[in-house]
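*Asks:* build me a model from this:
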Amino acid sequence: MMSEQGAALFWMSVMALFLIAALFFTPLNARAETGRVVPSSKAEVQLSYAPVVEKAAPAVVNVYSKRVVQERPSPIFNDPFFQRFFGDRFSFGVPRERVQQSLGSGVIVRENGIIVTNNHVIEGGESFTIALSDRREFDAELVLADERTDLAILRIDPKGERLPTLKFKDSDTVEVGDLVLAIGNPFGVGQTVTSGIVSALARTQVGVSDYQFFIQTDAAINPGNSGGALVTMDGQLIGINTAIFSRSGGSVGIGFAIPANMVRSVVESAIDGGSVKRPWLGASLQAVTSDLAESLGLDRPGGALVQELYEGGPAARAGLKVGDVIRKVDGREVLDPQSVRYRLATKSVGGQIELDYVRKGGTGTARLSLELPPEDPPREVTDLGGRQPFAGATVGNLSPAFADELRLDPFARGVVVLKVQRGSTAQRIGVRPGDIILAVSGTEVRDVDGLKRLVAGAREQWDLKIKRGEEVFSATVRG
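*Replies:* Alright, predicted model coming up:
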């Protein structure tokens, strides 16, 4: 008789042999059901991003921006003790010129030399140089700088040569988890490729542009990558790398790219006329928080609550009402007002879009005409003079179009201060560009002509009401 210990060892040996046989005789395709397959060929062992890079990298360029700045020397150079030894031979105290340079990346999107980069790469630049991937350099002209999207369009003359380009991909087709490559020139070390995935979509709280709606990636992005390409595995442009989240200045795996659909819209605007024309909603919106969703009887937060409608504007004509919550734009879910603005900004003036909304527990769809904000009243830019509080200020009438251009509240009314001369009466009493003049001595200011009448006569004192940002304050000025 076999002992109990011997029997246990016997059956353990039998089970081990059975498992080994199963491992060797199970077909590979059966193991593939787990999603993990042993490479079956040399080609599969040598899988690489190299073909994608070979296709995309030639269209990514370096962008050099230069400007001349006045540099004042240290006050120590004017010290009599210092000049006793050096005298005036070095012209101490005289401002000297210095060339200031910045470096970024860019992407060729047209064979004839149209290049897109970030506005912050070229901002303040006086001359621009483009270095291709083959190290050839070209002088570039600035076609369009759009601070609101942080995009800029440059043009070089390739003398008839057809340059390599990256094609735009519909950025609405990208999904979280998709593989992407970031190509640019970090820290000026030369063209560099990093890989990662799409970490998130529709990031709207980044705060680097007016139209916040970014693709987030963990592909390493560092200073100098700005303006470079974020490409998909088919070698197409899905976004322009723009910003990173970092406490140290280096990549920590949180980078942001402007979606290709927005980039394409700005590029087409630059080619068509050199200015960006964006459709106008004609409504002010508010984010729907958890508390607000509960008070409105909604099943979840998200969307954009209509706070105010511009009379006769596109939203009002489409049938939207104050209190409606916009949930989708052309079938795409929107989580906040920034998402709505982005969706509008990627559309062309003259068409229509559909807005899905919730109203008092029910749902509806509105068809909105895409049109420019009106300039009514005309801006009537005027320089003010004479013996009155606003002497030395340049003012203009606010309208939805002018307010949008100045990045002010499109619903603001009154007269806005555009410039203030140094040493003028307006500067001395504290008037600043961006101030909105609401009233003078108790009378509402509706337009520039009305303001001129109100300040035309001599007075012992002026009672002013001015809006600055979100605050309204009053001031009294002696005549």
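*Asks:* going by C-alpha atoms from here, please, whenever you check contacts or count neighbours.
*Replies:* Will do.
*Asks:* show me what the longest strand anywhere in the chain is packed against.
*Replies:* For the chain, the strand that runs over the most residues, judged by DSSP state E, is strand 96-110. When contacts are defined as 3 or more Cα pairs under 8 Å, 6 or more residues apart in numbering; DSSP states H and E, strand 96-110 sits against strand 60-71, strand 114-118, helix 119-122, strand 179-184.
*Asks:* how far does the shortest one sit from the chain's center?
*Replies:* For helix 119-122, the distance from its own C-alpha centre to the chain's C-alpha centre is 12 Å (Cα atoms, centre = their mean, to the nearest Å).
*Asks:* would you do the same for the sequence below? I want to compare the two.
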Amino acid sequence: MKTIWAAFSAFLLLSAPAVAQETVPASQAQIDLTFAPLVKAAAPAVVNIYTRTVIKQRATSPFFDDPFFRQFFGDQFKSGQPKERVQGALGSGVIVRTDGLIVTNNHVINGADQIRVVLNDKREFEAKVVAAEERLDLALLKVDTKGQALPVLSLRDSDDLEVGDLVLAIGNPFGVGQTVTSGIVSGVARTNTGIGDFGYFIQTDAAINPGNSGGALISMDGKLVGIPTAIFSKTGGSVGIGFAIPSNMVAAVVKAEGNGGKLVRPWIGAAGETVTNDIAQSLGLPTPGGVVVQQLYAKGPAEQAGIKPGDIITGVNGREVEDPEGLRFRLATLPVGEKATLNLIRKGSVVDLPVDLIAPPEKPTNETLLEGRQPLSGALIIDLSPATADELNISAWDGVAIAKMKRGSISDRVGFEAGDIIVKINDKDIKSAAELADLMSSLPAPWTITVNRGGKVKTFDLD
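*Replies:* The predicted structure follows:
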């Protein structure tokens, strides 16, 4: 009996899954493992950025209208006269070229009257804005180094990152001074975060707090993989969900500095929607993901390459595409004038097609500010073209859209939004901005205005 039990016990031990054993460090080298050498190499290229903005505001004290008060202090305190105050802000940046080119977030320096850069070694420089990409939330600054070479961070291909990779975040949180936090890559290709028009981010649990914006997210080879930009937080502090702009997008903006800082994003003339689970099932696909093509611009690059409605774009140059935001990101990191290979699924078969990357075509447009006592008053309307549509982040290439609105105007209070495409007014199709302006200048109430907002039709019935 004992022999049988011993044999059974031995069988259980042999068939049990192997369990990783915890061990203590076996050498002094293992005990001394540290990120310190990596930080020492990278930190000098990460800078603190301090901005000053002059804010004008009107005095509101009732004493400023009092003649007795003004006889002592003069008309400088007269009610309604603008007063100035200086507002300070802070952030971080990364030196990407030895001659003093620095990349940061646009929101760090937006509207600033003075920008001061402080290096890790305490040297200070006045900086000027070379380029600002509001939609990407990236900006380039330049400092005069007087011929001195500054330390730089090299950029790594952010597409090589994988979930679980170790990363460090370096920045100036809360203005306490340069700080380093560690974590892992929690996610890649994050879209639909509500951050910017080109929402495609690296997610990390390395602590990111206010002031880290514009700093560095580095990999274990000491290279820049992202620019920390935003956090998800209900309290304003880090909860381990931070987002960084991938270095491949940073590289595209840095390269555009040679063109005066204007980044021209490639355009292929194709638009579509995400392949959801329902769409995947209807098309007989094993999994959702990708962009099903719905619109093609006549004689545009996509149509000329042989792409057809119903094709599913699954990648660009072999890099996976999950949704339209991902497609836009992949294209935005590529240079105009070259070709890209679109990876497609067509009727169940895999197809690769080369497509030309061109700048969005422009055509003569009319831009008109609507006025008067009518519901679109205060709206700046514009004829759409591929170029203006790209600028306004609109998928349509024709029609009339609201470019922007005056805050507090009638159109703003009614509920119209920048990017709305005016489709019909009182059942009349709208073809041009000039036609819309003429119609609204003479059309009496009531008005029924139909708009296309992000692919959805919305109707306003107004008296």
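*Asks:* where does the TM-score land?
*Replies:* Laid over one another, the chains give 0.84 as their TM-score (TM-score structural alignment, normalised by the length of structure 2), with 441 aligned residues with a Cα RMSD of 3.5 Å.
*Asks:* quick one: the longest strand of structure 1 aligns where in structure 2?
*Replies:* Here strand 96-110 of structure 1 aligns to structure 2 at residues 83-97, judged by TM-score structural alignment.
*Asks:* which residues touch that stretch?
*Replies:* 45-59, 101-105, 108, 150-154, 171-175, 210-216 (Cα atoms under 8 Å, 6 or more residues apart in numbering).
*Asks:* next, the mean deviation of it compared to structure 1.
*Replies:* Compared with structure 1 after fitting, stretch 83-97 of structure 2 deviates on average by 0.7 Å (mean Cα distance after the TM-score superposition for structure 1).
*Asks:* and Ala252 of structure 2, which of the three is it?
*Replies:* What DSSP: H, G, I helix; E, B strand; the rest coil gives for Ala252 of structure 2 is helix.
*Asks:* residue in structure 1 matching it?
*Replies:* Under TM-score structural alignment, Ala252 of structure 2 pairs with Ser265 in structure 1.
*Asks:* how about the nearest residue to its match, chain neighbours excluded?
*Replies:* Thr346 (5.8 Å; Cα to Cα, 6 or more residues apart in numbering).
*Asks:* list the contacts of the residue in structure 2 that that neighbour lines up against.
*Replies:* In structure 2, Thr346 of structure 1 lines up with Thr333, judged by TM-score structural alignment. With contact set as Cα under 8 Å, 6+ apart, Thr333 of structure 2 has these partners: Asn248, Met249, Ala251, Ala252, Arg265.
*Asks:* count of residues packed around the first one?
*Replies:* I take that to be Asn248 of structure 2. 22 (other Cα atoms under 10 Å).
*Asks:* ok, it to Glu338 of structure 2 distance?
*Replies:* Here the criterion is Cα to Cα, to the nearest Å. By it, Asn248 of structure 2 lies 17 Å from Glu338 of structure 2.
*Asks:* got it, and the second one?
*Replies:* Between Met249 of structure 2 and Glu338 of structure 2 the distance, using Cα to Cα, works out to 17 Å.
*Asks:* who's more crowded, these two?
*Replies:* It is Met249, of Met249 of structure 2 and Glu338, that has more neighbours when counted by other Cα under 10 Å, with 23 against 11.
*Asks:* that older thread, filter the contacts of stretch 83-97 of structure 2 down to the buried ones.
*Replies:* Neighbour counting by 16 or more other Cα atoms under 10 Å classes 45-53, 59, 101-105, 108, 150-154, 171-173, 175, 210-216 among these as buried.
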